[in-house]
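Student: I'll drop the sequence and a predicted model, then ask my questions.
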Amino acid sequence: MKHAERLTDRRLERAILHLLERRGPAATICPSDAARAVYEGDDDGWRALMEPSRRAARRLVAAGEVEITQAGRPVEPETARGPIRIRRAR
């Protein structure tokens, strides 16, 4: 993995945690919220960060920091397909 990719990965992880800190304890965010927070342009280039954002969320699940949910229920990160939400680990 390239140095720039590792930096982006860490920025996405920090963005996820920061966005969750700023919301209520039960609140969720979308991976796109973190992608938009990290992307430095003013166009839709943040979309290229969607899969890296989902990977960052999976790493944070492994670290015990967050949960990935679908329809309000925690799901296994490896099996989640389609839209997901991220919330603080309970």
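Tutor: Done, it's in. Residues are numbered from 1 along each chain as shown.

Student: make it CA atoms for all contacts and neighbour counts henceforth
Tutor: OK.

Student: right, and the helix or strand after the longest helix seen in the chain?
Tutor: In the chain, taking DSSP state H as the definition, the longest helix is helix 3-21. Remark: after helix 3-21, the chain's next helix or strand is strand 28-29, criterion DSSP states H and E.

Student: Comparison target below:
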Amino acid sequence: MDAGADEPTTAGDLTETDRRLEATILELLGRRAAASTICPSDAARAIGGDEWRDLMEPARRAARRLVAAEEVDITQGGEVVDPSTARGPIRIRRRR
């Protein structure tokens, strides 16, 4: 999958891939226990196939949008972190 193949048509628009990543994050979380987490790579792999690595940053951005929408939290070491400053591996969980 070419992560840049569906560029937004105007500034601020979400691409089809952006929308799919958000939906996939929520779907994957919905299949797990309430306290479970996923990695952004889980969503990237689900829609990206062999090219999932190209979707890692878009998946992290999708998670940040879902935090802003108050649907999920981003955690590191089991603690909720500010997604704008989180560096390194993150986990995503449903908002409690």
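Tutor: Sure, I can see it. Quick caveat, the model's predicted, so the values are computed rather than measured.

Student: Provide the TM-score value for the superposition.
Tutor: The TM-score (TM-score structural alignment, normalised by the length of the first structure) is 0.91; 86 aligned residues with a Cα RMSD of 1.2 Å.

Student: what's in contact with the longest helix of the first structure?
Tutor: With contacts defined as Cα atoms under 8 Å, 6 or more residues apart in numbering, helix 3-21 of the first structure is touched by 27-29, 31, 33-35, 37-38, 52-53, 56-57, 60, 87-88.

Student: now the helices: where do they sit in the second structure?
Tutor: Per DSSP H, the second structure carries helices over the ranges 16-30, 40-48, 56-68.

Student: list the buried ones in the shortest one?
Tutor: Buried residues in helix 40-48 of the second structure, defined by neighbour count with 16 or more other Cα atoms under 10 Å: Pro40, Ser41, Asp42, Ala43, Ala44, Arg45, Ile47, Gly48.

Student: can I get those residues in a markdown table with distance to Pro8 of the second structure?
Tutor: Below are the buried residues of helix 40-48 of the second structure laid out as a markdown table (distance: Cα to Cα, whole Å):
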| residue | distance to Pro8 of the second structure |
| --- | --- |
| Pro40 | 21 |
| Ser41 | 22 |
| Asp42 | 23 |
| Ala43 | 20 |
| Ala44 | 19 |
| Arg45 | 22 |
| Ile47 | 18 |
| Gly48 | 18 |
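
Student: hmm, which two among the contacts of helix 3-21 of the first structure are most spread apart?
Tutor: For the contacts of helix 3-21 of the first structure, the farthest-apart pair by Cα to Cα is Ala27 and Pro52; their separation is 21.5 Å.

Student: Which of those two has more residues huddled nearby?
Tutor: Pro52 (19 against 14; other Cα atoms under 10 Å).

Student: For the counterpart of that one in the second structure, which non-adjacent residue is spatially closest?
Tutor: Pro52 of the first structure maps onto Pro58 in the second structure, with residues paired by TM-score structural alignment. In this structure, Pro58 of the second structure finds its nearest non-sequential neighbour in Asp18, 6.8 Å apart by Cα to Cα, 6 or more residues apart in numbering.

Student: Many thanks, we can stop here.
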